[in-house]
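>>> This is a predicted model, with the sequence first.
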Amino acid sequence: MVSGPLVLASGSAARRAMLADAGLVFTVQTSDVDEAALKTPGADPAELACRLAEAKALAVSASMPGAWVIGGDQTLAFDGGLISKARSLDEARQRLSQMRGRSHTLHSGAALVRDGAVVWSGVETATMVMRDISDPFLDTYLATEGEALLACVGAYRLEGLGAQLFDRVDGDYFTVLGLPLWSLLAALRRAGAIAS
């Protein structure tokens, strides 16, 4: 028997779309977690994605007793460091220029929390192999996608024109979009949060 409301503790449009497309009925309540405070120097990117997801879900759970709260976050590891979201289109252009012809890694973490306790958390990884894009294509891409790219850790959306940036992706499509969806759905079923 399914018990308690389902809440997504993330403002990500991609995460909302994934859960809605999977048939889940939920509300959205974003958290005010200080992500920068959790991004300590030398932090493992995969562990950090999971820790951020847990922190967001725990923060929302504190004010929503009985709710099943889903937290999600994503980190990008490139060239030995952790990359944050670009603050401007100029910064996005610089980052994409650095990544072209090279690979980087996305880590998507998720957590399921109820009444202040982590019921499940997990992380999945995808390796993105970017093609050696030309400057004219990059200019067109940035002009077409615009400031929406600033909400994406890699300054691209694979579900849009960003698909043309890549030669290959090794990993799950949903992981690239920002959630380890299959593992999350299994955890929700095990917990009785959605019908099995």
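Yep, that arrived.
>>> Only C-alpha atoms from now on, for both contacts and neighbour counts.
Fine.
>>> how about the strands in the chain?
6-9, 27-28, 68-78, 81-83, 103-114, 117-130, 166-170 (DSSP state E).
>>> and these as JSON lines, adding distance to Ala55 and mean neighbour count?
Formatted as JSON lines, these follow (distance: least, CA to CA, whole Å; neighbours: other CA atoms under 10 Å):
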{"stretch": "strand 6-9", "distance to Ala55": "10", "mean neighbour count": "24"}
{"stretch": "strand 27-28", "distance to Ala55": "16", "mean neighbour count": "14"}
{"stretch": "strand 68-78", "distance to Ala55": "8", "mean neighbour count": "27"}
{"stretch": "strand 81-83", "distance to Ala55": "19", "mean neighbour count": "15"}
{"stretch": "strand 103-114", "distance to Ala55": "9", "mean neighbour count": "26"}
{"stretch": "strand 117-130", "distance to Ala55": "10", "mean neighbour count": "19"}
{"stretch": "strand 166-170", "distance to Ala55": "28", "mean neighbour count": "15"}
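>>> Okay, one more to line up with it:
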Amino acid sequence: MSQSDIILASGSESRRNLLLSAGVEAVCVKPNVDEEAAKATFRAEGMRVADQAMRLAELKAVKVSRSREGLVIGGDQMLNLEGEAMDKPVDMADAANHLRRFSGKAHTLETAIVVAEGGQPVWRHLAKPKLTVRPLSDAFISSYLEQSGEDVLKTVGAYQLERLGAQLFSRIEGDYFSILGLPLLPLLDYLRTRGFLEA
């Protein structure tokens, strides 16, 4: 087995770059899963936020692994604010509303990863980093969004921790990689047990 057999079922540059920085070269294949329809179904069923993230990660991994040989990694991240799943902001005004809702509160990033092989899930992991947002003034929110630009619309929390988003928080519990969207350390450990990486 070699790294050429590792496939990332995602178009996420962030996840691909995290793997690459850790020495794992994965082929990226977009899973073409209708995430909005899936989330609507999950929410209509009253599914917990963490379970929604895990199911979406599994859908992506399994779909790609049905047509590609190798180990397929699917991931998903959902923001859990007091039991409610928050989606990516649709525009800058929505991003400002998100930040006002987060202000002074803690939220959890339900960060799920599933590895599939031959159309079946073979490994899964859920990380739950908890981030506490400091009280934010409207002036700060406006300035932050102006400086950050529309990149914030690509992220579920309207922030990128590795950039200006660091200024939003008073406390962070959990590992950095999971906050960025990939529980990297457990995944690397699994890849070692499977012989894809040296032990």
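Perfect, thanks for sending it. Everything numeric in this text was worked out from a predicted model, so none of it was measured.
>>> follow-up on the earlier one: which one of the strands of the first structure lies closest to Thr140 of the first structure?
strand 166-170 (15.5 Å; CA to CA).
>>> Mean per-residue distance, the closest one versus the second structure.
Aligned to the second structure and superposed, strand 166-170 of the first structure gives a mean residue distance of 0.5 Å (mean CA distance after the TM-score superposition for the first structure).
>>> hmm, who's touching that strand?
Ala126, Thr127, Met128, Val129, Met130, Arg131 (CA atoms under 8 Å, 6 or more residues apart in numbering).
>>> The first one maps to what in the second structure?
What that stands for is Ala126 of the first structure. Counting by TM-score structural alignment, Ala126 of the first structure corresponds to Pro129 in the second structure.
>>> circling back to that earlier point, would you list the strands of the first structure in JSON lines and tack on distance to Cys50 of the first structure?
What follows is the strands of the first structure, written out as JSON lines (distance: least, CA to CA, whole Å):
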{"stretch": "strand 6-9", "distance to Cys50 of the first structure": "13"}
{"stretch": "strand 27-28", "distance to Cys50 of the first structure": "19"}
{"stretch": "strand 68-78", "distance to Cys50 of the first structure": "7"}
{"stretch": "strand 81-83", "distance to Cys50 of the first structure": "14"}
{"stretch": "strand 103-114", "distance to Cys50 of the first structure": "4"}
{"stretch": "strand 117-130", "distance to Cys50 of the first structure": "6"}
{"stretch": "strand 166-170", "distance to Cys50 of the first structure": "20"}
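>>> Mind checking these for the one nearest to Thr40 of the first structure?
strand 81-83 (10.3 Å).
>>> Leaving out the residues flanking it, which one is nearest to the counterpart of Ile83 of the first structure in the second structure?
Under the alignment (TM-score structural alignment), Ile83 of the first structure maps onto Met86 of the second structure. Using CA to CA, 6 or more residues apart in numbering and skipping residues adjacent in sequence, the residue nearest Met86 of the second structure is Leu79, 5.3 Å away.
>>> Surely that neighbour and Gly157 touch.
Yes. Contact between Leu79 of the second structure and Gly157 holds when scored by CA atoms under 8 Å: they sit 6.8 Å apart.
>>> Are there residues contacting both of these two? Which ones?
With CA under 8 Å, 6+ apart as the test, Leu79 of the second structure and Gly157 both reach Met86, Asp87.
>>> quick one on the thing from earlier: and the match of Ala126 of the first structure, how close does it get to Gly174 of the second structure?
The gap separating Pro129 of the second structure from Gly174 of the second structure is 4 Å, by CA to CA, to the nearest Å.
>>> what's the answer for Glu58 of the second structure, then?
For Glu58 of the second structure, the distance to Gly174 of the second structure - CA to CA - is 23 Å.
>>> What of Leu184 of the second structure?
From Leu184 of the second structure to Gly174 of the second structure the distance is 12 Å (CA to CA).
>>> And for Glu84 of the second structure?
20 Å.
>>> Grab the nearest non-local neighbour of Val115 of the second structure.
Ile73 (4.6 Å).
>>> OK, contacts around the closest residue to Leu82 of the first structure other than its chain neighbours?
Spatial nearest neighbour of Leu82 of the first structure, chain neighbours left out: Leu76 (5.9 Å); criterion: CA to CA, 6+ apart. Contacts for Leu76 of the first structure were tallied using CA under 8 Å, 6+ apart; they are Pro45, Leu82, Ile83, Ser84, His104, Thr105, Leu106, His107, Val153, Gly154.
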